[in-house]
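Peer 1: below: sequence and its predicted model.
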Amino acid sequence: MFDALAERLEDAWKKLRGQDKISQANIQDALKEVRRALLAADVNLQVVKAFVKEVETKATGAEVISGVRPDQQFIKIVHDELVDVMGETNAPLAEADNPPTIILMAGLQGTGKTTATAKLALFLQKQKRSCLMVATDVYRPAAIDQLITLGKQIKVPVFEMGSDANPVEIARQGVAQATEQGIDTVIVDTAGRLQIDADMMGELAQIKKAVQPHDTLLVVDAMTGQEAANLTRTFHEEIGITGAILTKMDGDSRGGAALSVRSISGKPIKFVGVGEKVEALQPFYPDRIASRILGMGDVLTLVEKAQEEIDMADAAQMQAKILEARFDFNDFLKQMRLLKNMGSLGGVLKLIPGMNKLSGADLEKGEVELKRTEAMINSMTKQERENPDLLAKSPPRRRRVANGSGRLERDVSELVTKFTRMRGMMKQMGQGGMPGMGGGMPGMEGMFGGGAPQAGFRGYSGGGKKKAKKPRRKKKGFGDL
């Protein structure tokens, strides 16, 4: 969602490249570009004015550190101000001294409030907290059924009394049941409206008074831009909220909501929804978001995603197989599926520093190559996956795999050749050697269209015969993570 903003800010840095210091004169063009970038991202005008003024004050008074270029120092100042505007640190959920902790979910229709309720329940469940979801939306058709279905999917119970019951009474009895059963957290899903009205606010106020929530979270659609900030302020003034959840952060939003909510409403963004899947909810970290906006990646989030999917026992076993050159196509397929579970290829790569320059076409090509590789592996027999040499020695086997996957025989031959070469290189690397890295990982050849970012993928770039080159210092890239 921050791609357009990041590209516009690139123009600001260019204004200072080649300068020997930051001055009142040379900073003006850069500040104009920052202002344009933020306005184009639909950031609230008041926030933009205050942001630019603060950056100007800090930049003109900054001493350029020896060895640091003026544009680099300016980026650091903008980064720090972005973090400040968005809230400096992550705002965690409240936790009651005497369970259950009660969380009230509010918002307009269409923002993904019911789905966000289930996402939050799953997030807390992963933290070893037991949850109960309470369905009080008796107005929207199938809202209760939707929450029950989501509850079954994530194995979290749902308390409901049907669509004829009073929402306030449903909430009260749901909390009472959670208390009796010793449940840690109750999440109350409330009804939304197409727009703010007196009935909506009145009912929310009654539910809040009845259950005394420890957190009242407003679910807002990031696609609404700065209007999300105005909505958050209105809800806070009417019923009192403690934070917001921004949904659809993986969509075409320009980023204005994330940069405006805290300043306009005074309340923090606590979580962001980054996809339709029930697992797609992340805590909001201002420093990480600022790094993404400025093209610095987000390695901490990448590591956390990997930790959720990787079993440490499996990782140790995989390491042993790599060192002994026993890594086979089954293992490779498992790694590809692990990558898929972490999210889209584009979403994962953009968390890696330097990968923000990849174009949509490059990422699409990469997705296609991975699918083709997976199709070829799925067309192999169990014995062929475990022993790639069978395919290397048998043209009929390669033809059968090619026919089964809709590829050419040479595609299968190339896959097997690269895989065998990669397995040998992995073994040598484990033994302290550093062989030539030509050939790359199977299925990755040319996936980024030969662009500059490809160089960052140590061991992942294209194959084919290449002229010998003089040794050079290796660059850090995807293979170094």
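Peer 2: Nice, thanks for sending it over. Numbering: from 1, shown residues only.

Peer 1: from here on, just use CA atoms for contacts and neighbour counts.
Peer 2: Fine.

Peer 1: now do the strands in this protein.
Peer 2: 101-106, 131-135, 158-159, 185-189, 215-221, 243-247, 269-273, 281-283 (DSSP state E).

Peer 1: go through those and name the closest to Asn166.
Peer 2: strand 131-135 (11.1 Å; C-alpha to C-alpha).

Peer 1: now for that closest one, which elements pack on it?
Peer 2: With contacts taken as 3 or more C-alpha pairs under 8 Å, 6 or more residues apart in numbering; DSSP states H and E, strand 131-135 sits against helix 113-126, helix 143-154, strand 158-159, helix 167-181, strand 185-189.

Peer 1: which one of these is the most hemmed in?
Peer 2: Neighbour counts (mean count of other C-alpha atoms under 10 Å) averaged over each of the helices and strands packed on strand 131-135 peak at strand 185-189, with a mean of 27.

Peer 1: run the chain-centre distance for that one.
Peer 2: Distance of strand 185-189 from the chain centroid (C-alpha atoms, centre = their mean, to the nearest Å) equals 24 Å.

Peer 1: one more to weigh against that first structure:
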Amino acid sequence: MVLSGLGKSLSGAVNRILSRGPIDKQAILELKNEILRALLEADINFNLASQMAENLHQRALTEKPPMGISRKDAMVNIVYEELTSIMGGTAYSLDIQKKRVNILMMIGIQGSGKTTTIGKLAKFLKHDRWNVGLVCTDTWRPGALDQLKQLGDKVGVETFGIPEEKNAVKIASKGIKHLTDAGKNIIIVDTAGRHKEEKDLLKEMVKLDKKVKPDEIILVIDGTLGQSAFNQAKAFAQTTNIGSIIVTKLDGTAKGGGAISAAAATGAPIKFIGLGEDITELEKFDPKGFASRILGLGDITGIIDQVERAQIMPDEDRARAMMKGNVSYNDMLDLFKSMGKFGGIRKLLDKLPGGLSHNVDDNMLATSKESMKDFQNIILSMTNDERDAIIKLNRSRIDRIAMGAGVTSDKVRELVKQKQVSEKWIKQMMKTGKRRGKKGQAGLPFNMMDM
């Protein structure tokens, strides 16, 4: 999970302090210190981390829990609100309008995932019915235009570039005119990746800004950079007017706090985050939902948005049957297809309340895309009765299905076991949900209960 270590540390700190009994000034001071340590370990900027820890300390000393709210839930709520605050407080949209040609200029250091992110953003915007075009002005990196064109072709948008031209400003001007004449209402300009010490490239960026006059400049920050992301972001902010930030590679790091806190160096909000290599794995950034996810409290709004984008249409009758623990292989086939759209089981569980991805064993969630593909082939090699789970799979059936799917019989047995585990897990979750439903929504911040 994104920053799962931070989530475990913050939740663990609150639980340890509150499990001791009465909360006194010394306990609150210890909580402050533990939370500061957890934030710094996640590479949150020192000043931001100190500010959050001090705010939490003062609020814990002075605020009384609202009537009917436990001391633990009140403390979790303070952590949630302060974590939300240091990440920007609220969600922001791109500065784009339907009645004009919108120009977005993408900047960032080389290797930040900027070009890949442009492909993701183009797909995201195309899904929202924008007519998108791309312009490559990177004349420094070999293969830059080819890479962008491949991404553009993949998502179905036009890419403009002039291979023999070395003047980035000329390419940008011609590209914008060409794509405007072609009826595009969003033009994304890719620029050369640059480092804060590369003065010539920074000057080129300034020239592009003056000539192109973008409606928004988007800084792409590598989520694995850690604390150095702050200085990089600051250098870009001193050179040009950054309107928003996209943080990439947050799926592969426990140190993403450095990139998140780098937003403070620019004064610009984070508007999107990249959580994987797939072209669909770009999400709108909502500080409230993200903070909730880090603390294991879920991100229901994020799930709804992703379901809509993935165009997953659940069948009500089958959903009711599954909630009773009756899972067919057809259900599993649909599940595997849906997981691909969600970016994997782990990323779905990240957004469910209860901290499921914190608590479920990694091996259980490590079903790779290859395994899911094998499982789909196995199910497609079954008869209709077998897929509906009307007939139990004996040894001869397993061997026949394995031969048809081109896998081993053990792989088929693995799928059978997955089905049994899924049925058992759903029944257990439904029982747990009924018990919790009688007691209320313990664990959710009280200002989220109506979400």
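Peer 2: Happy to help now that I have it. Remember, it's a predicted structure, so these values are computed and weren't measured experimentally.

Peer 1: circling back: in TSV, list the strands of the first structure along with distance to Lys418 of the first structure.
Peer 2: Output for the strands of the first structure, formatted as TSV (distance: least, C-alpha to C-alpha, whole Å):
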stretch	distance to Lys418 of the first structure
strand 101-106	51
strand 131-135	48
strand 158-159	51
strand 185-189	51
strand 215-221	45
strand 243-247	41
strand 269-273	38
strand 281-283	36
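
Peer 1: so which of the ones you listed gets nearest Gly424 of the first structure?
Peer 2: strand 281-283 (38.2 Å).

Peer 1: pretty sure Ala135 of the first structure is touching Leu147, no?
Peer 2: Yes - using C-alpha atoms under 8 Å, Ala135 of the first structure is in contact with Leu147, at 7.0 Å.

Peer 1: can you work out which residues contact both of these two?
Peer 2: Val158 (C-alpha atoms under 8 Å, 6 or more residues apart in numbering).

Peer 1: nearest spatial neighbour of Ile221 of the second structure, chain-adjacent residues omitted?
Peer 2: If the residues on either side of it in the chain are set aside, Ile221 of the second structure comes closest to Val247, at 4.9 Å by C-alpha to C-alpha, 6 or more residues apart in numbering.

Peer 1: who's in contact with that neighbour?
Peer 2: 220-223, 259-260, 270, 272-274.

Peer 1: try it again with 7 Å
Peer 2: 220-223, 259, 272-274 (C-alpha atoms under 7 Å, 6 or more residues apart in numbering).

Peer 1: likewise Thr101 of the first structure?
Peer 2: Counting by C-alpha under 7 Å, 6+ apart, Thr101 of the first structure has contacts 95, 184-186, 214.

Peer 1: ok, the contacts of Val247 of the second structure in the first structure: which stay?
Peer 2: Using both residues aligned by TM-score structural alignment, their matches' C-alpha atoms under 7 Å, the first structure keeps these contacts from the contacts of Val247 of the second structure: 220-223, 272-274.

Peer 1: make TSV out of the residues you listed and add neighbour count and distance to Gly298 of the second structure.
Peer 2: Output for these, formatted as TSV (neighbours: other C-alpha atoms under 10 Å; distance: C-alpha to C-alpha, whole Å):
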residue	neighbour count	distance to Gly298 of the second structure
Val220	29	26
Ile221	30	25
Asp222	25	24
Gly223	29	21
Phe272	23	18
Ile273	24	17
Gly274	27	18
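
Peer 1: dump these to a markdown table, plus distance to Tyr92 of the second structure.
Peer 2: Below are those laid out as a markdown table (distance: C-alpha to C-alpha, whole Å):
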| residue | distance to Tyr92 of the second structure |
| --- | --- |
| Val220 | 16 |
| Ile221 | 17 |
| Asp222 | 20 |
| Gly223 | 19 |
| Phe272 | 9 |
| Ile273 | 13 |
| Gly274 | 16 |
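
Peer 1: so how far is Ala41 of the first structure from the nearest residue to Asp29 of the first structure once chain neighbours are set aside?
Peer 2: Spatial nearest neighbour of Asp29 of the first structure, excluding adjacent residues (C-alpha to C-alpha, 6+ apart): Lys15 at 6.4 Å. Remark: distance between Lys15 of the first structure and Ala41 of the first structure (C-alpha to C-alpha, to the nearest Å) = 20 Å.

Peer 1: equivalent analysis for Thr111 of the first structure, please.
Peer 2: On the measure of C-alpha to C-alpha, Thr111 of the first structure and Ala41 of the first structure end up 20 Å apart.

Peer 1: so which of the helices and strands packed on strand 131-135 of the first structure is nearest Phe284 of the first structure?
Peer 2: Nearest of those (C-alpha to C-alpha): helix 113-126, 12.9 Å.

Peer 1: what's the angle from the closest one to strand 215-221?
Peer 2: Put simply, helix 113-126 of the first structure runs at 130 degrees to strand 215-221, going by axes from the mean of the first three to the mean of the last three C-alpha atoms, to 10 degrees.

Peer 1: okay, the angle between helix 113-126 of the first structure and strand 185-189?
Peer 2: Going by the same axes, to 10 degrees, helix 113-126 of the first structure makes 170 degrees with strand 185-189.

Peer 1: helix 113-126 of the first structure vs the second structure, average offset?
Peer 2: Here the mean offset of helix 113-126 of the first structure against the second structure after fitting is 0.9 Å, by mean C-alpha distance after the TM-score superposition for the first structure.

Peer 1: mind checking how far that helix is from the chain centre?
Peer 2: On C-alpha atoms, centre = their mean, the centre of helix 113-126 of the first structure falls 16 Å from that of its chain.

Peer 1: one step back: looking at Lys15 and Ala41 of the first structure, which has the bigger crowd around it?
Peer 2: Just comparing Lys15 of the first structure and Ala41: by other C-alpha atoms under 10 Å the higher neighbour count belongs to Ala41, 24 against 17.

Peer 1: just checking, the more buried one touches Gly256?
Peer 2: Yes - judged on C-alpha atoms under 7 Å, Ala41 of the first structure makes contact with Gly256 at a distance of 5.2 Å.

Peer 1: export the helices and strands packed on strand 131-135 of the first structure as a markdown table, with columns for distance to Leu104 of the first structure.
Peer 2: Converted to a markdown table, those look like this (distance: least, C-alpha to C-alpha, whole Å):
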| stretch | distance to Leu104 of the first structure |
| --- | --- |
| helix 113-126 | 9 |
| helix 143-154 | 15 |
| strand 158-159 | 14 |
| helix 167-181 | 10 |
| strand 185-189 | 5 |
